[in-house]
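Asker: Provided below for reference: sequence and predicted model.
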Amino acid sequence: MRSSENMNITIVAPYCSLPSEPHFNRFWYLAELLSQSHDVLLITSNFKHYDKSFRRPEDAESASQGRLKVMLLEESGYGKNVSLDRVKSHHVFVKHFEQWLNNCRPGEQDVVFSAYPLIATNLLLGEHKARLGYKLIIDVQDVWPESFSSVMPFLKKIPHNLLPFSSRANRAYRYADALVAVSQTYLDRAKEANPNVPGEVVYIGADFPKLDAAPAKDFGDDKTRFFYLGTLSYSYDVETVCKGVRKLLDDGENVELHIMGGGPDLDRLKQYACDGIKF
C-alpha cells in the first residue's frame, strides 16, 4: 500500500449524482475532497435512479477533473423502484462491475469505499480483496433486506437474520475492514455481522456554509410552519403528517405544512392540498 499521503482510492456508488445534476451527494463530495490529495476513481451507473434517464459517455468525461476520474457502468434501467425491471437492471450493472474487477491487477487500488446497497457489488469487492490487496470500507446507506418490509409489511414479523438474503448481507458486512453508516441503527446492524472493525456514523448532511449564508426569512406572523423536503414514496409516511396537519387546522390551530419533493405518492398526497397544506 502506498503512503497515506498519496493513495489510489476507488469509490463505488451506483446511485451517485454528478455535478451537472440537481441532487447533492455524499459520494461526489467525498470524491472531490479526496482528489485534492489522492488519485480517485468514482464508479457509478449510466442510469440515473432519481429521474429514470440515462447518462451519456461524455457526462463522465465532463465530470472527470484533475486527479478525479469518473467511470460509468451500463445497466438496463427501470421505470419503477419496486419492480422486476430494477432487479434485472442491477444484475446488468453487477455483471459489468464484475468484468471490471476481473481485469484489475494487484496494487491498482489502495482503498475501496463502497456504497451498500448493492449487496452483490460488496460481495464481489470482498471476494477480490485478497487478490487485489486493497482495504474495503463499506458505507451503509440502507439496510437490505430489512428495508424491504416497507413494501412488504409482513416481513416486519420475521427476525431480520431469517429474512431472504440476510446471509448474503452478513457476508458482505463481514468483508469490510471498516464500516460507515448514515445512522446508528444501520451501523449497529452491520456491526452485528462484523463487530471487531472500526465503525463510524456519518449522517447525511448539507453544505452548512451555504445554509449559514442564506438570509433568514421572517414571515411576520405567529403561524407555525412545517417543511418536508424529500421523496414522496412508501418509505416515508407523509400521508399521516398531512392528516395530522388537517386535524390541527380543523381544531383552529394556526399551522401550515409545505411539502417539497416528488415521487410515486405525489398525486395521491395532493388530495390533502388546501390553504394550510401546500405542494
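Answerer: Alright, I've got the coordinates. Residues are numbered from 1 along each chain as shown.
Asker: Only C-alpha atoms from now on, for both contacts and neighbour counts.
Answerer: Will do.
Asker: give me the number of residues near the nearest residue to E74 once chain neighbours are set aside?
Answerer: Nearest-residue entry for E74: N46, 5.3 Å, with adjacent residues in sequence omitted and distances by Cα to Cα, 6 or more residues apart in numbering. Neighbourhood size, N46 [other Cα atoms under 10 Å]: 23.
Asker: Repeat that for E32.
Answerer: 19.
Asker: contact partners of the helix or strand hosting it?
Answerer: Under the criterion of DSSP states H and E, E32 resides in helix 26-34. Contact partners of helix 26-34, identified using Cα atoms under 8 Å, 6 or more residues apart in numbering, comprise 11, 13, 16-19, 40-42, 68, 204-205.
Asker: which among these end up buried?
Answerer: 11, 13, 16-18, 40-42, 68 (16 or more other Cα atoms under 10 Å).
Asker: Against S114, how distant is H128?
Answerer: 13 Å (Cα to Cα, to the nearest Å).
Asker: Which one of these two is surrounded by more residues?
Answerer: S114 (26 against 17).
Asker: And the helix or strand that one falls within, what does it pack against?
Answerer: Per DSSP H and E, S114 falls inside strand 111-116. Applying 3 or more Cα pairs under 8 Å, 6 or more residues apart in numbering; DSSP states H and E, one finds that strand 111-116 contacts strand 8-12, helix 119-132, strand 135-140.
Asker: can you do 6 Å?
Answerer: strand 8-12, strand 135-140 (3 or more Cα pairs under 6 Å, 6 or more residues apart in numbering; DSSP states H and E).
Asker: contact partners of the longest helix anywhere in the chain?
Answerer: Scanning the chain for the helix with the most residues, using DSSP state H, yields helix 84-103. Residues outside helix 84-103 that contact it (Cα atoms under 6 Å, 6 or more residues apart in numbering): 74-78.
Asker: Comparison target below:
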Amino acid sequence: MNIWIVGVGEPLPIDGENTRLRRVGNLAKYISETKDEVHWFSTSFDHYKKKQRVEQDKTVELNSNFFLHVAKVSGYKKNISFARILHHQDAAKQIKKLMEQENKPDVILAGNTPIEVVSMVVEYGKQNNVPVVIDIRDLWPEVFKEVFPNYMNVLVNPYVAWNKHKLRKTFSNATSLIGLSEGFLNYALAISKRDKNSLDTVIPIGYPNYEYNYTSSEFNKLWGNYDITTDDFIVSFTGNFGRQFSFEEIMEASNKLKYEKKIKFVLCGTGENFDKIKELAPDNVIFPGWIEKDMITSLLQYSKIGVAPYINSVNYQLNTPNKFGEYLSASLPILVSVEGEMKNRLIENSCGNSYQNGEELSNLIKGYFDNSEKLTIQSENARALFLSDFNGDIVSETIKRQLEKVAFKQID
C-alpha cells in the first residue's frame, strides 16, 4: 500500500539523530518498517527552533519504504502573527507542487491544521479519487477564543466563525475523521454537520516505548552541570513556555517546598514566557532550556513526578496530549492542572491527580515525597496505563489498520 501523510509543524528525522519524533514521525517510521510505502510531506521551516532546515525543496529517502518530501516555505518569528498565516498559505501551495510530482497514493492522512494545507489535501483527494483521513489533534479554531482576552472577542468571534465555515466543507468532504478523544471527534462532526459513520474513529496520541536504561553515571554526565543527581526527588516538565501552559502554580509550589532540599523542579523548553518565568523562580527550579532525546529520556527515567500545567482550556479538558503518554511511559504519576479527560484517567487508574492552585500542587508533591510506597504503586500503575492505552507501537498499528480500512472502503 502507498500511504501519504501530510503533516507540518512536527520535528523531522533530518533534524538530527537525537530528535524526538511525534505522532506523524513515529507513525511514518512504523509504517515503513511494515513494508508499506510511506511519503511524508512537510515544510522547511522548523516551528520549534524558528529556523529553516533547507534552502530549497528536498526529498530524502530515509529507507527503501520511507520518503520525506520537504517543501521550501517562508518562516515566521511569532506563533500568532500575520507572517504565520502567510506561511500556511505558502505551505499549502508548495506541498501541493511536491504532491503533484508523485504517483497518487492509496490513501492520505492529514492533520486538521493548518486549514490551508488540509483543505488543499482534501481537494486533491477529491480531484484524484483518493480517500483522505483527517486527524483531529486540537479544537482549532475554537481555541482562539481562549488565547485572546475578552475585549478582543469582537474580532476573534467572526474569525472563528469564518474558519469554521471553511472547515465545514473540508471535514464534510473527508472520507474519515480520527479524533484524539470522543470530544475531539464530536467537535469535528458538529462542524461538518454530519453523523458519525463507520469510518470515523477515536485513536489517542501514543508515545514511543523507549528503553529507560541510563545508568547513574550516564545521567550525571548529561545533567552534572545542572545541580541535580539521581538521589534528588525530581519533578519534571518537558514542553515549552508558550501560552498553552500556566506556570504560576508551579512557582508557588516550588517556593513552598524550597525547605525540602531534595525536591528539585526541572522545567525544560523555551518559549515566549521563558525569561519571565525564570525571573520568578526560586533556586530549586532548574531551567535547562531546549534539550534533545537523550537528556529528556534520562531525566524522565530518574524523575519521580511529571507535571502537566495546561491552561484551563476545552482543548485540554477533552484531550490526552502528547505529554500525558510521555510521562506515563516513564512510569511517572502525573499532576495535571485541568479537569476532564486527563484527570479522569489518572483517578481511575490511580496514577496521579489534578490541582487548582500552588498550595494543592505542593501538597500533592509532598504527599508523594513522604510516602514512598504510594509513589511506587502509582508509578507501576502509570506504566501499566501506558502499555494498555498509549504505547506508540500499538497506536501506530491502530492508525495503520484504519488507513487500510479507509483505502479499501471496508465499511462495517
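Answerer: Yep, it's here. Please read all numbers here as calculations on a predicted model, not as lab measurements.
Asker: now the angle from the next helix or strand after the helix holding E32 of the first structure to helix 26-34?
Answerer: Sequence-wise, the next helix or strand downstream of helix 26-34 of the first structure (DSSP H and E) is strand 39-45. Using axes from the mean of the first three to the mean of the last three Cα atoms, to 10 degrees, the direction of strand 39-45 of the first structure lies 170 degrees away from that of helix 26-34.
Asker: Where do the strands of the stretch 101-250 of the second structure begin and end?
Answerer: Under the criterion DSSP state E, counting those that start in this stretch, the stretch 101-250 of the second structure contains strands at 107-111, 132-136, 176-179, 201-202, 233-238.
Asker: just the stretch 301-412 of the second structure next, same as before
Answerer: 303-308, 334-336, 352-354.
Asker: Make CSV from these and add mean neighbour count and distance to K264 of the second structure to it.
Answerer: As requested, these are arranged in CSV below (neighbours: other Cα atoms under 10 Å; distance: least, Cα to Cα, whole Å):
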stretch, mean neighbour count, distance to K264 of the second structure
strand 303-308, 26, 9
strand 334-336, 25, 15
strand 352-354, 24, 18
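Asker: okay, the ones you listed in CSV with distance to A281 of the second structure next?
Answerer: Below are these laid out as CSV (distance: least, Cα to Cα, whole Å):
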stretch, distance to A281 of the second structure
strand 303-308, 16
strand 334-336, 19
strand 352-354, 22
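Asker: whereabouts in the second structure does stretch 130-148 of the first structure align?
Answerer: Using TM-score structural alignment, stretch 130-148 of the first structure lines up with residues 126-144 of the second structure.
Asker: so where's the longest helix in the second structure?
Answerer: The second structure, longest helix under DSSP H: helix 153-173.
Asker: chain center to that one: distance?
Answerer: How far helix 153-173 of the second structure lies from its chain's middle: 23 Å, per Cα atoms, centre = their mean, to the nearest Å.
Asker: packing partners for that helix?
Answerer: Here helix 153-173 of the second structure touches helix 182-192, going by 3+ Cα pairs under 6 Å, 6+ apart.
Asker: Can you give the contact residues for the helix it packs on?
Answerer: 168, 171-172, 179, 318.
Asker: Give me the buried positions along it.
Answerer: Buried, per 16+ other Cα under 10 Å, within helix 182-192 of the second structure: 182-189, 191-192.
Asker: Quick one: distance of stretch 13-28 of the first structure to the chain centre.
Answerer: The answer for stretch 13-28 of the first structure is 9 Å, by Cα atoms, centre = their mean.
Asker: And for stretch 92-111 of the first structure?
Answerer: On Cα atoms, centre = their mean, the centre of stretch 92-111 of the first structure falls 21 Å from that of its chain.
Asker: Report the separation between the two terminal residues of that stretch.
Answerer: 25 Å.
Asker: Now do the buried residues in it.
Answerer: Buried-residue list, stretch 92-111 of the first structure, by 16+ other Cα under 10 Å: 92-95, 97-98, 109-111.
Asker: What is the most widely separated pair among those residues?
Answerer: V92 and D110 (26.3 Å; Cα to Cα).
Asker: Tell me which residues are up against stretch 56-71 of the first structure.
Answerer: 35, 39-43.
Asker: got the end-to-end distance for it?
Answerer: Start-to-end, stretch 56-71 of the first structure (Cα to Cα) is 11 Å.
Asker: what does stretch 76-87 of the first structure give?
Answerer: 10 Å.
Asker: same deal with stretch 35-52 of the first structure?
Answerer: Note: stretch 35-52 of the first structure ends 29 Å apart using Cα to Cα.
Asker: Repeat that for stretch 94-104 of the second structure.
Answerer: Termini of stretch 94-104 of the second structure sit 17 Å apart (Cα to Cα).
Asker: do the same with stretch 192-209 of the first structure
Answerer: 36 Å.
Asker: Next, the buried residues of it.
Answerer: 193-195, 199, 201.
Asker: Also stretch 15-30 of the first structure?
Answerer: Within stretch 15-30 of the first structure, the residues scored as buried using 16+ other Cα under 10 Å are 15-18, 25-28.
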